[in-house]
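Visitor: just coords:
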């Protein structure tokens, strides 16, 4: 094996979070990541090509998305002493919003997804972060 990607995690949950992020991050390059059993009763996140080269199959543990996340899942992420950078940034951003604003969002049922889509549309990029112009961006994001 000349070049291969391998990240080792002691917890299955953290491997899943990392793998979901990598699959999103490298979606444009069409590189697929998955999880295999690690060398020491742990979990390894690897590229599909690496798993094939190692003659291993991905474990069938990767969810499609976070739609089934519950409060225990969130608690585990928040308690992690070494959080994954993308989750640290996500939770950090929400943590710095004034509490009264967060309560207002919940109380008023503000559609966060629509706000995010609108903000992304205003940037002029498509869903793969390629410049497409503002008209096309609004068309893409506000469907």
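Guide: Structure's in. What do you need? For clarity, every value in this text was computed on a predicted model and none was experimentally measured. Numbers count the residues shown, from 1 in each chain.

Visitor: only C-alpha atoms from now on, for both contacts and neighbour counts.
Guide: OK.

Visitor: tell me the helices and strands packed up against the longest helix along the chain.
Guide: In the chain, with assignment by DSSP state H, the single longest helix is helix 12-25. With contacts taken as 3 or more C-alpha pairs under 8 Å, 6 or more residues apart in numbering; DSSP states H and E, helix 12-25 sits against strand 33-37, strand 43-47.

Visitor: take the one below as the second:
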């Protein structure tokens, strides 16, 4: 993993930093976003730079407030971040009637995801913990 990644806009840099913070959660690495002197944004490993904390952009905790406009920006991105491309791909290949049924019937997708994760036997940090423990973790 490079220590410095450059993005043309702040939102894309923030999205990448959030993903990296999740991806490296077990290594205690924290990534942040700073604006460069070239008016683009850099994703950097926080303890590898000598910037004051006030220079880092504030990162959101999660995407619970994700707007349709933001989703549209993700969809129109010519060079999307891998995790957004994968997530969008899941839905883009799904039959439209299934998508409408999910919305119409208010199917709780989070519960399906939790059930799948429990069935894999790993904890929240992707460490093998066994099926019984994984069920307690994911299906609470």
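Guide: Right, received. Where do you want to start? No experiment lies behind these values; they were computed from the predicted model shown.

Visitor: thinking again about what came up before, which one of the helices and strands packed on helix 12-25 of the first structure lies closest to residue 130 of the first structure?
Guide: Closest to residue 130 of the first structure of those is strand 33-37 (C-alpha to C-alpha; 22.3 Å).

Visitor: average distance between the closest one and the second structure?
Guide: Superposing on the second structure and averaging over aligned pairs (mean C-alpha distance after the TM-score superposition for the first structure), strand 33-37 of the first structure comes out at 0.7 Å.

Visitor: could you tell me where that strand falls in the second structure?
Guide: The aligned range for strand 33-37 of the first structure in the second structure is 31-35, by TM-score structural alignment.

Visitor: OK, contacts around the most centrally placed residue in the second structure?
Guide: By C-alpha atoms, centre = their mean, the second structure has its centre lying nearest to residue 19, at 4.2 Å. Listed by C-alpha atoms under 8 Å, 6 or more residues apart in numbering, the contact set of residue 19 of the second structure reads residue 83.

Visitor: and it, what's its match in the first structure?
Guide: Under the alignment (TM-score structural alignment), residue 19 of the second structure maps onto residue 21.

Visitor: residue 90 of the second structure now?
Guide: Residue 90 of the second structure maps onto residue 93 in the first structure, by TM-score structural alignment.

Visitor: and residue 51 of the second structure, by the same measure?
Guide: Alignment note (TM-score structural alignment): residue 51 of the second structure maps to residue 55 of the first structure.

Visitor: host element of that match?
Guide: Using DSSP states H and E, residue 55 of the first structure falls within no helix or strand.

Visitor: distance check, it against residue 124 of the first structure.
Guide: Distance of residue 55 of the first structure to residue 124 of the first structure, computed by C-alpha to C-alpha, to the nearest Å: 42 Å.

Visitor: cool, and residue 43 of the first structure?
Guide: Between residue 43 of the first structure and residue 124 of the first structure the distance is 39 Å, computed by C-alpha to C-alpha.

Visitor: who's more crowded, the two?
Guide: More crowded of residue 43 of the first structure and residue 124, by other C-alpha atoms under 10 Å: residue 43, with 23 against 19.

Visitor: now do the same contact list for residue 4 of the first structure.
Guide: Neighbour list for residue 4 of the first structure: 46-47, 50 [criterion: C-alpha under 8 Å, 6+ apart].

Visitor: try it again at 7 Å.
Guide: When contacts are counted by C-alpha atoms under 7 Å, 6 or more residues apart in numbering, residue 4 of the first structure touches residue 50.

Visitor: ok, the one 3 residues further on next?
Guide: Listed by C-alpha under 7 Å, 6+ apart, the contact partners of residue 7 of the first structure are 44-46.

Visitor: that one in helix, strand or coil?
Guide: strand (DSSP: H, G, I helix; E, B strand; the rest coil).

Visitor: roughly how far apart are it and residue 103 of the first structure?
Guide: The value you get for residue 7 of the first structure to residue 103 of the first structure, if C-alpha to C-alpha is used, is 38 Å.

Visitor: residue 29 of the first structure too?
Guide: Remark: distance between residue 29 of the first structure and residue 103 of the first structure (C-alpha to C-alpha) = 39 Å.
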